[in-house]
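J.: sequence-free structure coming up:
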């Protein structure tokens, strides 16, 4: 059976071409039916040009508006009621699709998901969970990477619970190691937020290893790294810049030093393998944990392969039943209700 996934066709920087090509790749390689959400005339023409007479399980759902990257999230969510984001997330709420993927405005996607889907019981603020490669060969989860720039200790406590469930359910890590991202490994290190979060998470029935530092994001010593969205987003953007730097420097070094044809071929293969391991397009997108439905958010610069993998992640997330597991976990707890102001959060643009 095909898994139905809604795809925001107007989200990425160069939309809708990457979305159209990504939908085609997804339907050719994955057991999915993609519902492209956006202006139907533009999408129909684009699909006809790319597909010709080929028939794939792709449907078009009309949305007359879209939210641009430079739109203010709160204003756009209130005023653009027929945006491709809102229409796609309504399909999730109405259970017409199993999940939703967008490479659009992160803040708007998070705010729209909270408004349309709502938060799971017991979850004050949803969090973006990014899968990152590590030196051990196994991926790790970093959260939050941009949904909430201001957090309270109990928010990080909830992030730890959701991230640990995600690591067990999707990454198949039997006993994930959970750490708080701080400036030192000692329990007393960090600011008020990390110290108080440390005390809360320490009491949870998790494999908590304490504070971890920036280098632990990629060395494989921790499976779930918890932080507020401000720190997480800075770490994410810094990592992206460093990855590009390393790739370009390595490429330049190989080009200038390899002269033999056989050596050049072997080096090219090694470089391509290295590039794929660090390529963000292979990871698809970051799930928004803690909402009543599957919402995956990708990078604005996503290419067709990143879009395809975003659809894949949405399908895998839905199949794993992560939301149901999070709801079950928090139903066994008695959290304090969030205030109206706190529940809104402050998403990044």
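T.: Looks like it arrived, so ask away. Here the structure is a predicted model, which means the values were calculated and not measured.
J.: Please make it C-alpha for all contacts and neighbour counts, starting now.
T.: Fine.
J.: Give me the next element, helix or strand, following the helix or strand harbouring residue 18.
T.: Secondary-structure assignment from DSSP states H and E places residue 18 in helix 17-29. Past helix 17-29, heading to the C-terminal end, the next element that is a helix or strand (DSSP H and E) is strand 32-38.
J.: Packing partners of that following strand?
T.: Packing partners of strand 32-38 (3 or more CA pairs under 8 Å, 6 or more residues apart in numbering; DSSP states H and E): strand 3-8, helix 17-29, strand 58-62, helix 84-93.
J.: Hey, what's the angle from the second one to strand 58-62? Just curious.
T.: Just to be clear, that refers to helix 17-29. Between the axes of helix 17-29 and strand 58-62, defined by axes from the mean of the first three to the mean of the last three CA atoms, to 10 degrees, the angle is 140 degrees.
J.: for comparison:
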């Protein structure tokens, strides 16, 4: 079963001519027609006249001004406005017409290079009649960021000197820049070369000594070698060999000699390294004695061959390419000279 219902509506029409609007302004002496952006009010008074009132004026002040204008036959608002406009400067008139407000603020600008300024000066003249004339004037100077005062004639001399030597100065600056770039490139190459040097020396030490030392002692020898590449006469730590290492003093001297010559070090420096690092075998020998016999060999017993600087360089080049130590590649290279 369906249920339905109808809604009853009543239309009510209201025509504008049937409505009466109250024009009674007794409750308020004026009505505001519009408000400007700056707060100025466009007002219609009870007598039908219109005017403008600033935002800060009270009702009493507005009514007083309106009454004054009505009771003063000589009051001409347009004339007063024109007098106001005519009294403005060109800049003030432009600002007024374009609603521009200018404010003066103190500058906090810091001059990095300096600024120009005026300083008072005087010229004292002794006249023949015994009187004195003092001529006062101002000179323009340049004040540097450090507070130094430079007069214009001094500045002219500086500019003239710069123009005369400008090409020389630019040439010097260019040369310095080129030298700096070359030096930085050299440093980068040296850093790369030193890194490769250390890697090669450690690989050579491992190849040569790993059968005669414990691993922790081998690590100490690596650290000594790294330090040796930076500081030839450093405070090295002594290392110990295995009890049955089967290495002779000549073998240890050969190791120090080979690495030292690769680093372009001299005999006394190499002998100092050998005595300090392998202290136990050389404790009873003087550095001078070790140095005098650095290149002694015993071909039938030597386990570490004596290599020349050229042979070590060749071994280094081979290592950079193949990352291995292979003494066979230097067998036919220049042998060490005793």
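T.: On my side now, so go ahead. Since we're looking at a predicted model, the values are computed, not measured.
J.: How alike are these chains, TM-score-wise?
T.: A TM-score of 0.21 describes the superposed chains when it is computed by TM-score structural alignment, normalised by the length of structure 2; 108 aligned residues with a CA RMSD of 5.9 Å.
J.: circling back: out of the helices and strands packed on strand 32-38 of structure 1, which is closest to residue 272 of structure 1?
T.: The stretch from these with the least distance to residue 272 of structure 1 (CA to CA) is helix 17-29; that distance is 20.7 Å.
J.: Mind listing what's buried along that closest one?
T.: For helix 17-29 of structure 1, the buried set under the neighbour-count rule, 16 or more other CA atoms under 10 Å, comprises 17-27.
J.: And these, which two are furthest apart?
T.: The span of the buried residues of helix 17-29 of structure 1, defined through CA to CA, is set by 17 and 27 at 15.5 Å.
J.: coming back round to it: how about JSON lines for the helices and strands packed on strand 32-38 of structure 1, with distance to residue 272 of structure 1 added?
T.: As requested, those are arranged in JSON lines below (distance: least, CA to CA, whole Å):
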{"stretch": "strand 3-8", "distance to residue 272 of structure 1": "29"}
{"stretch": "helix 17-29", "distance to residue 272 of structure 1": "21"}
{"stretch": "strand 58-62", "distance to residue 272 of structure 1": "31"}
{"stretch": "helix 84-93", "distance to residue 272 of structure 1": "35"}
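J.: Residue 250 of structure 1 is nearest to which of those?
T.: Minimum separation from residue 250 of structure 1 across these (CA to CA) falls at helix 17-29, 27.6 Å.
J.: what helices or strands is the closest one leaning on?
T.: Checked by 3+ CA pairs under 8 Å, 6+ apart, helix 17-29 of structure 1 has strand 3-8, strand 32-38, helix 40-51, strand 58-62, helix 304-320 packed alongside it.
J.: Just put these in TSV and tack on mean neighbour count and distance to residue 129 of structure 1.
T.: TSV is the format used below for the helices and strands packed on helix 17-29 of structure 1 (neighbours: other CA atoms under 10 Å; distance: least, CA to CA, whole Å):
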stretch	mean neighbour count	distance to residue 129 of structure 1
strand 3-8	28	19
strand 32-38	25	23
helix 40-51	14	30
strand 58-62	19	28
helix 304-320	24	12
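J.: Mind putting the ones you listed into TSV with distance to residue 157 of structure 1?
T.: Shown next, in TSV, are the helices and strands packed on helix 17-29 of structure 1 (distance: least, CA to CA, whole Å):
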stretch	distance to residue 157 of structure 1
strand 3-8	30
strand 32-38	34
helix 40-51	42
strand 58-62	38
helix 304-320	22
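J.: out of these, nearest to residue 106 of structure 1?
T.: The minimum distance between residue 106 of structure 1 and the helices and strands packed on helix 17-29 of structure 1 falls on strand 3-8, with 12.6 Å, by CA to CA.
J.: Okay, angle between that closest one and strand 32-38 too, please.
T.: Using the same axes, to 10 degrees, one finds that strand 3-8 of structure 1 and strand 32-38 are set 20 degrees apart in direction.
J.: looking at the helices and strands packed on strand 32-38 of structure 1, which is closest to residue 328 of structure 1?
T.: Closest of these to residue 328 of structure 1 is helix 84-93, at 19.0 Å (criterion: CA to CA).
J.: Are there helices or strands packed against the helix or strand that that closest one is followed by, and which ones?
T.: Next in sequence after helix 84-93 of structure 1, counting helices and strands by DSSP H and E, comes strand 99-102. Applying 3+ CA pairs under 8 Å, 6+ apart, we find strand 99-102 of structure 1 packed against strand 3-8, helix 84-93, strand 295-297, helix 304-320.
J.: elements contacting the last one?
T.: By that I understand helix 304-320 of structure 1. Here helix 304-320 of structure 1 is seen to pack against strand 3-8, helix 17-29, strand 99-102, strand 295-297 when contacts are counted using 3+ CA pairs under 8 Å, 6+ apart.
J.: Adding distance to residue 116 of structure 1, write these out as CSV.
T.: Listed next are those as CSV, based on distance: least, CA to CA, whole Å:
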stretch, distance to residue 116 of structure 1
strand 3-8, 14
helix 17-29, 22
strand 99-102, 12
strand 295-297, 11
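J.: Helices of the stretch 151-300 of structure 1, start to end?
T.: According to DSSP state H, counting those that start in this stretch, the stretch 151-300 of structure 1 carries its helices in the segments 153-169, 192-202, 229-257, 261-278.
J.: give me the number of residues near residue 67 of structure 2?
T.: Around residue 67 of structure 2 sit 11 other residues, with neighbours defined as other CA atoms under 10 Å.
J.: got it, and residue 142 of structure 2?
T.: Summarising burial for residue 142 of structure 2: neighbours were counted as other CA under 10 Å, giving 19.
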